[in-house]
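Asks: coordinates only, sequence not included:
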C-alpha cells in the first residue's frame, strides 16, 4: 500500500468522524449516519488495500523462492543471487506495509 493511499483513507476516516461529531452537536441524525458510514467505508477500503498489498508481496517472495531453487539446481549463481534479493525485497516491503 502506498503512502498516498494511507493518507487518503486516514483523511476520509477523519472527515467521517468530523461529520459524525457535527451531526451530534446540531442534532442531525442523518449527518451522524453519513459520517459513521463514511468512516467505516474508509476503514474497510484501507483494510482491503492492505490485504491486496500483502498478497502482492507474498507472490514476489514465492517467485524469489522458485528462482532460487531453479538457480541452485542449475548452478546459475546470478539467478540465485537475484532470487535472494527479490525475496529480501518482498520481506522488507511486507514489513513496511504493516
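Replies: Looks like it came in fine. Worth saying up front: this structure is predicted, and the values here are computed from it rather than measured. Numbering: from 1, shown residues only.
Asks: for the rest of this, base every contact and every neighbour count on C-alpha atoms.
Replies: Will do.
Asks: ranges for the helices of this structure?
Replies: Using DSSP state H, the helices assigned to the chain run over residues 3-26, 29-73, 77-97.
Asks: tabulate those helices (a markdown table), appending mean neighbour count.
Replies: Shown next, in a markdown table, are the helices of the chain (neighbours: other C-alpha atoms under 10 Å):
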| stretch | mean neighbour count |
| --- | --- |
| helix 3-26 | 16 |
| helix 29-73 | 17 |
| helix 77-97 | 16 |
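Asks: before we go on, here's another structure to hold up against the first:
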C-alpha cells in the first residue's frame, strides 16, 4: 500500500468521525450513520490494500526462496545471495505493511 493510499484511508476515516460527531451533537441520525458508514468504508479499503500487499510480498518471498534453492543446487552463489536478498526485502516490506 502506498503512503498516498494510507493517507487517503486515514482522511476518509477522519471525515467519517467528524460526520458522526456532528450528527451526534446535532441530533441528526442520518449524518451520524453516514459518518459511521464512511469510517467502515475507509477501514475496508485499508484492509483490502493490506491483503493485496501481503499477497504480493508473499509471492516475492517465494520467488526469492526458489532463486536461493536453485542457486544452492547449481552452486551459483550469486543466485543464492540474490534469492536471500529478495526474501529479506519481501519480509521487510511485509513488516512495514502492518
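Replies: The structure has been received and is ready for your questions. As the structure is a computational prediction, the values presented were derived from the model and not from experiment.
Asks: who's in contact with the nearest residue to residue 35 of structure 2 once chain neighbours are set aside?
Replies: Nearest non-adjacent residue to residue 35 of structure 2, counting by C-alpha to C-alpha, 6 or more residues apart in numbering: residue 16, 3.9 Å away. If you count contacts by C-alpha atoms under 8 Å, 6 or more residues apart in numbering, residue 16 of structure 2 has them with 34-39.
Asks: aligned partner of residue 84 of structure 1 in structure 2?
Replies: The alignment partner of residue 84 of structure 1 in structure 2, by TM-score structural alignment, is residue 84.
Asks: closest to the centroid, which residue in structure 1?
Replies: Closest to where the C-alpha atoms of structure 1 average out (C-alpha atoms, centre = their mean) is residue 50, at 2.4 Å.
Asks: now do the closest residue to that residue other than its chain neighbours against residue 26 of structure 1, distance only.
Replies: Nearest residue to residue 50 of structure 1, sequence neighbours excluded (C-alpha to C-alpha, 6+ apart): residue 1, at 5.9 Å. From residue 1 of structure 1 across to residue 26 of structure 1, the span is 37 Å (C-alpha to C-alpha, to the nearest Å).
Asks: check residue 73 of structure 1 too.
Replies: Residue 73 of structure 1 is 70 Å from residue 26 of structure 1, by C-alpha to C-alpha.
Asks: got it, and residue 64 of structure 1?
Replies: Taken as C-alpha to C-alpha, the span from residue 64 of structure 1 to residue 26 of structure 1 is 57 Å.
Asks: repeat for residue 58 of structure 1
Replies: Taking C-alpha to C-alpha, one finds residue 58 of structure 1 at 48 Å from residue 26 of structure 1.
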